[in-house]
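K.L.:
Show me how the following folds:
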Amino acid sequence: MSAELDVAARVVELIRELAGREAEAEVVVRNEAEALTRFANSAIHQNVADVTTGVRLRLHTGGRTAGGSTTVTGPDGLRALVERTLAAARVSPPDASWAGLTRPAALHVSAGHPGSGEHSGLSFGFDEATAHADPADRAARVRDFVDAAGGLETAGYCRTVAVAAAFANTAGQAVEGRTVEAAMDGIARSGSASAGFADGVARLAASRLSGIDGAVLGARAAAKARAAGQPAELPPGSYEVVLEPDAVKDLLENLATFGFNGKAWVQRQSFAEPGRAQFDPAVTIVDEPLGSRAEPAPGLPFDDEGTPRRSLVLVRDGVTRAVTHDRTSAAEAGAESTGHASPYSRSWGPQATHLRLEASDTAVSTADGPAAIAASARPLVARVARGLLITDFWYTRVLDPKSLVVTGLTRNGVWLIENGEIVSAVGNVRFTQSYPQALGPGRVHGIGGESVLLPESWGRARYAAPALHLAGWNVTGNASG
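P.N.:
Below you'll find the predicted structure:
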């Protein structure tokens, strides 16, 4: 038994002692160790590391529910957590939406890992070297990034995160797991204050730090920055586009948050209509929290309600197949939880955090081409009569959750394509676009042959995205309007 599972079991014992056998409760214990190396002006300026063990309790008694948390894991701290959560529950309003507890069930193992089947222990695919990486390990990648940028100003970070977690409830479910991630995100900048700056970006997430090559990322960011100089102004209109994986990640993130969200679906605030061909037949989207042979980056094998996680097909060959549920949204929908509970899912809805848009079976291009273009995007660019190559989106905001109309800006490189060739850099533009419509039937002209695993900026989500060739994208102005 891990230390985290021992703490969870002690909280369950305290609940039975203080709240009685009729109380229902679930406990999540999470130990998270994050280490971050930041660099700016082409030099490391910060190394930080933080290790925290947190305990979250949700307690249901007398038809009322309350939650509490603590980072004090000694006997007195755990007792105080149970006492104050019980007191809060007794004065809370009745909770008619309480869906009960997860019953005891074994965890699943991804087909991408040894021992495929079921288990009740720690996750496979946990890299000890990454979990115990030191500042020198991350600094080596930063040095390679800076050197590969060839004198351009650089900035960014390299991080490692290791999580050990456990869950226990009063119904007898008790599970534990571990996960680890490495990520690097950096920019290179060319130009000057008088002539204007141009930025290029390179990002990557991996299940081990050894999978991060700072030199490759630095060279890619620098090539983009150099190619983005002297941008031309572009008039508004609908443009054929090739979106590189960084931009596609934004599509996946918003689809997960607003489209495939089970609470939004129950409340009729989602575009999703399971059983309908809402996407182009080339589109298949899968949530793979346990990783896969194609993307071996497993997360925790259970959610915050103790439900075992497994692969979930959301879209197959253009047909919407499912939405994500926690126990609350599943009860409202007359369905079963898909293992997507989080600390926020009762409020914000259950969201997929390991989405993968399946790449095509076309081999990644090895032909020479502009280094500023991602390898999997090069064959797609060659098919464009006139359109845009877009590296990245930022500051995206949802205007209409139901149709998932999003407005935002491009960033870190946009280029005009004519007759399959890059002809000039383009200034950043504002767009307003329905994401499902952009991926609709007949709108996807091509998908890259390689998915790139990318980190989410503010959380622990991971998105595996290929490049996309889309029939149209609505440019509504330049970056200032």
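K.L.:
make it CA atoms for all contacts and neighbour counts henceforth
P.N.:
Will do.
K.L.:
Tell me how far Val201 lies from Leu468.
P.N.:
18 Å (CA to CA, to the nearest Å).
K.L.:
Arg443 too?
P.N.:
For Arg443 relative to Leu468 (CA to CA), the value is 10 Å.
K.L.:
who has more neighbours, these two?
P.N.:
Leu468 (27 against 18; other CA atoms under 10 Å).
K.L.:
tell me which element Glu332 is part of?
P.N.:
helix 327-333 (DSSP states H and E).
K.L.:
Give me the contacts around that helix.
P.N.:
97-100, 262-263, 266, 305, 336-337, 341, 346, 349-350 (CA atoms under 8 Å, 6 or more residues apart in numbering).
K.L.:
one more, for comparison:
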Amino acid sequence: MSNLDIAGRVLDLITAAAPGADASMNVERQSQWLTRFATSFIHQNVADEGTSVTIAIHTDGRTATGSTTMTGTDGLRDLVDRTVGAARLAPADPGWPGLPGRSTLTGSGTADEATAAASPDERAEVVRAFVEATGPLESAGYCRTVVWAGAHVNTAGQQLEGRSTLADFDGIARLTGSDGVARLASTRLSDLDGARLGEQAAGDARRGVDPVELPAGRYEVVLRPEAVADLLTNLSFYGFNGKAHNEGRCYAKLGEAQFDPTITIFDDPVGPGRIGVAFDGEGTPRRALTLVSKGVTSAVVHDRRTAAVAGAESTGHAVAGGSSWGPQPVNLGIAPGDDEIASMISRIGRGLLVSDFWYTRALDPRQITLTGLTRNGVWLIEGGEIVGPVRNFRFTQSYPQALAQGNVLGVSRNAVSQPTRTPLSSWSSPALHLAEWNFTGTASG
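P.N.:
Okay, the predicted model is just below:
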């Protein structure tokens, strides 16, 4: 059965079990294939394919949700029966926002048929090119392809379908304790140039051998796209959440110039070539949304519940577990500027080039203050030139403060699509030249 066929069968079962109930259902088929390698050899090919059905039922002022991966007649009937039963026992739900009515999509998602049909051999070719480009260095990482197809149907007449693909790569090269990294995400496997990615990772590993230790302190920095991806990850988690905004727990203050004028932040899952899903779990079509326009915070993201509280409209950002966490943008990007990394470096009297951040944890979610570590390459810049590798630092930094007015000295013209922790999403990351970054610890303590 097609996704819409399954959704129609579920709708019939709900109508019979709970006449007059408000109900919605999502049917999602996702296939994920992963080729992993370590010590420069492929050691694992895994695949995960499945169909899930999730429903929400609101009846007699009460709401319940349920899900299953059993899509036969008995499995769907069991899902409906237990969800209707749960709704009748649930506490009253005065915040029920109702269902979205019939609407059209602004985009159906970007699906590349060659990527959807990619074989283990094709992913292995990307890995082989990466490993060959790293030469005698030890390498490790993964190449992944994902295809998603979904449908949403509700009792208010909404009926939506979408399909998307993802291909991403994350690899490191290592030489005597020095690591280099290369990451890339796309809707097309053919965009993953293993040789170019391997050259990047191997070059950084070679340039990172025998680092020196510098004292902690505030340094002017150039952050490469891999590091900027962590800024976007945490801005997504903490920066623009409509529930947190309604409750006064959010950094975003609408209409205020909270960032440098060079910073425009957007969320776009549906533009041409963009990785993403065309509608959210509540059946709201998604669209490109500008969250920060030339430094001014212009929007937060909403699902239907948070939008009802705010007197706004849903922006299509409902996520699983959103009733407790709230909506979240998962296709964030910083709009490219007109700079180049080489030019950024040439303007620095003394500072650091930072490849990557990791193990970052929020100390103050409201101010989006994080602590974490550098990795995969840090280099000292003096007199506009890279003079040598530096040992890793710990940092403590408010991400919005780093991007505040006067602190952003350059934004690169090229934004690199970076893998995320969530399939069918990505971060669009340019390199950034920042006036300072607060490094609070060194490798020795």
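K.L.:
Need the residues that contact the next helix or strand after the helix holding Glu332 of structure 1.
P.N.:
Per DSSP H and E, the first helix or strand lying C-terminal to helix 327-333 of structure 1 is helix 345-348. Contact with helix 345-348 of structure 1 is made by 263, 326, 328-329, 351, as judged by CA under 8 Å, 6+ apart.
K.L.:
Over to stretch 186-201 of structure 1?
P.N.:
149, 152-157, 185, 202-203, 217-218, 220-226, 228-229, 412-413.
K.L.:
Let me know whether Gly424 of structure 1 touches Glu418 as I believe.
P.N.:
Check again: residue 424 of structure 1 is Ser, not Gly. No - counting by CA atoms under 8 Å, Ser424 of structure 1 stays clear of Glu418, with 9.4 Å between them.
K.L.:
Which position in structure 1 pairs with Lys253 of structure 2?
P.N.:
Taking TM-score structural alignment, the alignment pairs Lys253 of structure 2 with Glu273 from structure 1.
K.L.:
How about Pro19 of structure 2?
P.N.:
Using TM-score structural alignment, Pro19 of structure 2 pairs with Gly20 in structure 1.
K.L.:
what about that match, neighbour count?
P.N.:
Gly20 of structure 1: 12 surrounding residues under other CA under 10 Å.
K.L.:
quick one, helices of the stretch 101-250 of structure 2?
P.N.:
Assigned by DSSP state H, counting those that start in this stretch, the helices in the stretch 101-250 of structure 2 fall at 113-116, 120-134, 194-207, 225-238, 242-246.
K.L.:
same question, the stretch 301-450 of structure 1
P.N.:
Using DSSP H, counting those that start in this stretch, helices in the stretch 301-450 of structure 1 cover 327-333, 345-348, 378-381, 435-438.
K.L.:
who wins for proximity to Leu255 of structure 1 among those?
P.N.:
Closest approach to Leu255 of structure 1 among the helices of the stretch 301-450 of structure 1 is made by helix 435-438 (7.8 Å; CA to CA).
K.L.:
Where in structure 2 does the closest one align, residue-wise?
P.N.:
The alignment of helix 435-438 of structure 1 onto structure 2 (TM-score structural alignment) covers residues 399-402.
K.L.:
likewise stretch 345-352 of structure 1?
P.N.:
So stretch 345-352 of structure 1 sits over residues 322-329 in structure 2, by TM-score structural alignment.
K.L.:
Buried residues in that stretch, which are they?
P.N.:
322, 326-329 (16 or more other CA atoms under 10 Å).
K.L.:
so can I have CSV of these showing distance to Ala7 of structure 2?
P.N.:
As requested, the buried residues of stretch 322-329 of structure 2 are arranged in CSV below (distance: CA to CA, whole Å):
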residue, distance to Ala7 of structure 2
Gly322, 22
Gly326, 26
Pro327, 24
Gln328, 26
Pro329, 26
